[in-house]
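Novice: My questions are about this predicted structure, shown below with the sequence.
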Amino acid sequence: MVQIHDAKSPFLYFQIDSSFCLTVALVSLTIFFILVLFFLTTTAFCDPGIIPKRNYVDLSLPKGRTAFTTAKINGTIIKQYWCVNCNHFKEPRSKHCYTCNNCVSKFDHHCVWIGNCVGNRNYRRFFFFILNLSILSTIICFIFVGLFIQLCIKENGSLSFQPILYTIGEYPHITLYIIYTFPSSLLLINLFVYHLQMVLQNKTTYEDIQGLYSGDNPFDEGKFINLKKFLFTPVDKIKVEWKEIVKVSV
């Protein structure tokens, strides 16, 4: 057990049981690491909400991207443009991803880090992936900060300016870990807060970047209902029949 007491700082007086702290840290790291891997994997390999392509073109439909139909949602008229790649009118809130070459229902963004689109069917998993990754990164940062403080007190008996400089010089790798994990944690927390705002507003990243529904959002039903639907609405069934036999002309 390490007892920390700085006479110059009367408010700084606490005890650290090294074995207990190490146990808590390892258990926390293990739990959140497993959660991060789980949500990362399920997000990456989940159908994001791909809308099936039509392998024929209805000649009665107008050609070109300017062709559209309309849908009325909560009193707001929404244009559904024709997708020349998939041969159908885009569903409200859907978008054609040119990386995946598919229209995705409630398209949020294409994530290069997971190699998959984030849409209607996997956005909730992506959200919890960001949440757990933020917590994991913050825990790692706190571990290194706590270790730095413990080393500083152990070597010099206080947390004044000179002992801190001495500890930085003696343990540069600990300092580098803090320099790396601290801003990383802030960025991840900021990303999570951003997506939390999108959830509460029932808005996608694509809609936010494009400035769609910047005034009246026809999909916004209030923060509580938006959050409730986000957490408890069942995931839509897969629309693409992946086991379907496709005939290819050679």
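Specialist: Structure's in. What do you need?
Novice: C-alpha from now on. contacts and neighbour counts both.
Specialist: Noted.
Novice: element containing the spatially most central residue of the chain?
Specialist: For the chain, the residue nearest the mean C-alpha position is I130 (3.5 Å; Cα atoms, centre = their mean). Using DSSP states H and E, I130 maps to helix 123-156.
Novice: alright, now check it against this:
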Amino acid sequence: MRGYVTFPIIIVLTAIGYLYYTTLFVLIDGWLGLSTAAGFANAAVFTALAVVVVVTYGIAVFKDPGRVPYSFSPDIEHSESPIHEIKRKGGDLRFCQKCSHYKPPRAHHCRTCKRCVLRMDHHCVWINNCVGHENYKAFLIFVFYGVIACIHSMVLLVGSASYALHNDQEHNAGSFNISYIICGILLLPLTIALIVLLGWHIYLILQNKTTIEYHEGVKAMWLAEKVGNVYRHPYDLGIYENLKWVLGPSIFCWFCPVTKNLGSGLRFRTAYDVPLSTFPT
């Protein structure tokens, strides 16, 4: 259930704690020294990154991703809803038999959470929660700052390990810390995985898609091309509008851990609302 601390969450928090301790008290202290200006500056920056990572991770874990109100009913005459998502078979409005209510646009039923989630992207086992309308930015910011923290730690690892090896060669000592090896084994695949995940979600944001909509769009594009039509994602408003819809109305708050979401998650602007002159190419 959402909000429960599960084993994958314990793994994530343990990895964060271990990397933080190793980066500060092994890498920085062993190479630059925490009492030096360079060491203190790197420790302060890495600590700030770690705090943002933990805070955004907590928001992604505990924040409700978006619940469909029981009173929701699609208004086919609503001026702000030019399109309505329908079932592939039959063409009826999307209705969740398990939740016994209509599905708003971009909402999907999560079999793990056992309910419908607004603008559902996917269910993530590492946060024991769905990534949806209300916590998508927190999840994205967590990954973004996680990448920066990992790269920072990786640079410190390389520098500190090189310094330690150089000292060992000069003094014929064998003091190379096993923590370097453990940190490298943990840090390298984690950095690569987070970079790939961040790149994937940047790609989705630029097109205003969710992971579910991407896979649905692949099939829709294939069907459209089969009959000679061109498929266009209906929620693609152009790069800037797409970024603003996910990250917030103010560009100065795009990288802030917390910001107000645009809209309620029940209705979304579509490409049909955008003038042709501003249509994405």
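Specialist: Great, that's in hand. None of the values given here were measured: they were computed from a predicted structure.
Novice: so where is the helix holding I130 of structure 1 in structure 2?
Specialist: Matched against structure 2 by TM-score structural alignment, helix 123-156 of structure 1 falls on residues 136-169.
Novice: From V36 of structure 1, how far off is F224 of structure 1?
Specialist: 26 Å (Cα to Cα, to the nearest Å).
Novice: okay, those two: which has more neighbours?
Specialist: V36 (21 against 11; other Cα atoms under 10 Å).
Novice: can you pull the contacts of that one?
Specialist: Contacts for V36 of structure 1 (Cα atoms under 8 Å, 6 or more residues apart in numbering) come out as F129, N132, L133.
Novice: Of those, which ones are shared with structure 2?
Specialist: For the contacts of V36 of structure 1, the aligned pairs still in contact in structure 2 (both residues aligned by TM-score structural alignment, their matches' Cα atoms under 8 Å) are F129, N132, L133.
Novice: What's the PyMOL line that selects buried ones from those?
Specialist: Buried residues within the kept ones among the contacts of V36 of structure 1, by 16 or more other Cα atoms under 10 Å, are selected in PyMOL with:
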select buried, resi 129+132+133
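Novice: Which parts of structure 1 are strands?
Specialist: 2-6, 9-16, 50-51, 68-73, 76-83, 88-89, 95-97, 102-104, 109-111, 116-118 (DSSP state E).
Novice: export the ones you listed to CSV and tack on mean neighbour count and distance to I153 of structure 1?
Specialist: Listed next are the strands of structure 1 as CSV, based on neighbours: other Cα atoms under 10 Å; distance: least, Cα to Cα, whole Å:
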stretch, mean neighbour count, distance to I153 of structure 1
strand 2-6, 15, 7
strand 9-16, 11, 11
strand 50-51, 22, 56
strand 68-73, 13, 62
strand 76-83, 17, 63
strand 88-89, 21, 66
strand 95-97, 19, 54
strand 102-104, 24, 55
strand 109-111, 16, 44
strand 116-118, 25, 47
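Novice: hang on, the earlier thing: dump the residue contacts of the residue nearest to the centre of structure 1.
Specialist: Residues near I130 of structure 1 by Cα under 8 Å, 6+ apart: L188, L191, F192.
Novice: What distance do you get for the second one to W113 of structure 1?
Specialist: Same thing as L191 of structure 1. 14 Å.
Novice: neighbour count winner among these two?
Specialist: L191 (16 against 8).
Novice: Counterpart of that one over in structure 2?
Specialist: Alignment note (TM-score structural alignment): L191 of structure 1 maps to L197 of structure 2.
Novice: got a list of what that match touches?
Specialist: Going by Cα under 8 Å, 6+ apart, L197 of structure 2 touches V143.
Novice: Repeat that for Y57 of structure 2.
Specialist: Taking Cα under 8 Å, 6+ apart, we find Y57 of structure 2 in contact with I127, A138, F139, F142.
Novice: so the last one sits right up against A50, yeah?
Specialist: It stands for F142 of structure 2. No - F142 of structure 2 lies out of contact with A50 (Cα atoms under 8 Å); the separation is 9.9 Å.
Novice: returning to what we had before: tell me the one among the kept ones among the contacts of V36 of structure 1 nearest to K237 of structure 1.
Specialist: K237 of structure 1 lies nearest to F129 out of the kept ones among the contacts of V36 of structure 1, by Cα to Cα, at 21.4 Å.
Novice: For structure 2, which segments count as helices?
Specialist: Under the criterion DSSP state H, structure 2 contains helices at 7-22, 29-31, 37-62, 136-171, 178-206, 211-226, 239-247.
Novice: so which of these gets nearest F95 of structure 2?
Specialist: Comparing the helices of structure 2 against F95 of structure 2 with Cα to Cα, the closest turns out to be helix 211-226 (17.3 Å).
Novice: Quick check: buried residues in stretch 194-209 of structure 2?
Specialist: L194, I195, L197, L198, H201, I202, L204, I205, L206, Q207, N208, K209.
Novice: scratch that, stretch 47-57 of structure 1 is what I was asking about
Specialist: D47, P48, G49, I50, I51, P52.
Novice: For the closest residue in space to T69 of structure 1 that isn't next to it in sequence, which residues are in contact?
Specialist: Spatial nearest neighbour of T69 of structure 1, excluding adjacent residues (Cα to Cα, 6 or more residues apart in numbering): Q80 at 5.2 Å. The neighbours of Q80 of structure 1, taking Cα under 8 Å, 6+ apart as the test, are F68, T69, T70, A71, F89, K90, E91, P92.
Novice: try it again with 7 Å
Specialist: By Cα atoms under 7 Å, 6 or more residues apart in numbering, Q80 of structure 1 lies in contact with F68, T69, T70, F89, K90, E91, P92.
Novice: V118 of structure 1 now?
Specialist: P48, F107, D108, H109, H110, C111.
Novice: and those as JSON lines, adding distance to I238 of structure 1?
Specialist: Shown next, in JSON lines, are those (distance: Cα to Cα, whole Å):
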{"residue": "P48", "distance to I238 of structure 1": "9"}
{"residue": "F107", "distance to I238 of structure 1": "15"}
{"residue": "D108", "distance to I238 of structure 1": "17"}
{"residue": "H109", "distance to I238 of structure 1": "19"}
{"residue": "H110", "distance to I238 of structure 1": "18"}
{"residue": "C111", "distance to I238 of structure 1": "20"}
